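>>> everything below, folded, please.
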Amino acid sequence: MKLYTFDAAPNARRLQMLLDYKGIEIDTEQVNMMKLEQLGEDFRRINPLGTVPALVLDDGTVLTEVIGACVYLEELYPERPLMGTGALQKALVISWCHRLFNTLFHPIAEVFRNGNPAFAGRALPGPISLEQIPALVERGRARLEGGWTMVDAALADSKFLVNDTFSMADIDLLTCVEFAGWIKEAVPESCSNIHAWLPRAKAALAGD
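This is a model prediction of the structure:
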């Protein structure tokens, strides 16, 4: 396998945290997004979508979605499971990952890509040129507020997001907290359950 990635990118961070937690070492090549290498001909021959990370399997299959790469790697490296054990827990982890992507990750990306002049003409990832929509900045911040509140309520009586077990859902939430810093947004002080969860999640990720 070979992983094409850019360490600083939020989606790349999601996958890298899984790799680090499980102790998986993969041949890796950095694709410098600051220089738009993800949109260059060389990389788009590997991933026509022009996004990272991209995990190239030994048979040539290219996994371009983080959640798909995580499911695949979990099957190959089941130790220290992150995608859940048993049918229900697996379903809950995947459901939380999807929910977090829609309610936190995507709103943050809306604010970041529509409010940053550096992304003029590139309001969405990939090779298609799309103009920014300034109104999405305000909408993204409003969506984000609702997302934090929803997650905070879910953590009221739970150590982690799924059955008190550290999982990929918690990694995704950690990524969202980091990514929110890119738009100078912090978890609201009123979300005390998320603030209590944060050191627990970081300790679990570090293996403490």
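>>> when you work out contacts or count neighbours from here on, use the C-alpha atoms and nothing else.
Will do.
>>> residues contacting the closest residue to residue 15 other than its chain neighbours?
Sequence neighbours aside, residue 66 is the residue nearest to residue 15 in space, at 6.2 Å (criterion: Cα to Cα, 6 or more residues apart in numbering). Residues near residue 66 by Cα atoms under 8 Å, 6 or more residues apart in numbering: 11, 12, 14, 15, 53.
>>> you'd agree the second one is in a helix?
Spelled out, that is residue 12. Yes: under DSSP: H, G, I helix; E, B strand; the rest coil, residue 12 sits within a helix.
>>> here is a second sequence; please produce its structure as well for comparison:
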Amino acid sequence: MILAEKRVEVRRVEIDLRNGEQFSEQFRAVNPACTVPVLVTPEGEALCDNASIARWLEEVYPDPPLMGTGPLEKARVAEWLWRAEFEGLMAIMEVLRNSSRAMAGRALPGPHAVEQIPELAERGRARAHRFLDVLDTRLGDTPWLAGDMFSVADIAAFVFVEFAAWVKIAPAGNHDALAGWLEAVRARPSASA
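Below is the predicted model:
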């Protein structure tokens, strides 16, 4: 979504996670952590996490700004991005990686086998439901998570809501502000990119 918002074209290489292509020697040469996404810069540097990729894109392609424009706005974006990742995406990761048969022995991303802990899936479900309430409350006060501008925090929260649907967690009928925000995000061309 960041690439689409910034109207940046990159060469894409699909990695077949289902068949373990991320563990191949060829991919390990790019990212020894065996995780996606990865962005290889024109200088040949492999950026191997969302935070470094988003920061690099923001610095190289500053328009439109997705990480804020002034000190307070940048701080709000950072806060809500962290909350979307920690309270939302990490919760869904706990559910998916600790309950899916396909993730048996893969409870954490990366090259090492890690066994599932079913209790973490239940904790993740509870955390995800709480974060939906947090989002609805925040979006009752402001059009976007960090204020008046769409940002990487909105992208992360949108990804959380989309992944939550995979495990049958969805906004409740009384999450009116969240529903309006979701409609606005889904209307953006980047949501279908």
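>>> what's the TM-score here?
Once superposed, chain against chain, the TM-score is 0.94 (TM-score structural alignment, normalised by the length of the second structure); 191 aligned residues with a Cα RMSD of 1.4 Å.
>>> ok, back up a step: would you turn the contacts of residue 66 of the first structure into a markdown table with distance to residue 46 of the first structure?
Putting the contacts of residue 66 of the first structure into a markdown table (distance: Cα to Cα, whole Å) gives the following:
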| residue | distance to residue 46 of the first structure |
| --- | --- |
| 11 | 18 |
| 12 | 16 |
| 14 | 21 |
| 15 | 18 |
| 53 | 11 |
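>>> identify the farthest-apart pair in those.
14 and 53 (9.5 Å; Cα to Cα).
>>> which residues does residue 176 of the second structure contact?
Counted by Cα under 8 Å, 6+ apart, residue 176 of the second structure has contacts residue 136.
>>> settle it for me: which of residue 14 and residue 53 of the first structure has more neighbours?
residue 53 (29 against 23; other Cα atoms under 10 Å).
>>> the more buried one pairs with which position in the second structure?
Residue 53 of the first structure maps onto residue 37 in the second structure, with residues paired by TM-score structural alignment.
>>> secondary structure element for its match?
Under the criterion DSSP states H and E, no helix or strand holds residue 37 of the second structure.
>>> what's the spacing between it and residue 22 of the second structure?
Remark: distance between residue 37 of the second structure and residue 22 of the second structure (Cα to Cα, to the nearest Å) = 10 Å.
>>> kindly report the same for residue 81 of the second structure.
In terms of Cα to Cα, residue 81 of the second structure sits 26 Å off from residue 22 of the second structure.
>>> in the second structure, what residues pair with the lengthiest helix in the first structure?
Once the first structure is assigned using DSSP state H, the helix that runs over the most residues is helix 135-154. Using TM-score structural alignment, helix 135-154 of the first structure corresponds to residues 119-138 of the second structure.
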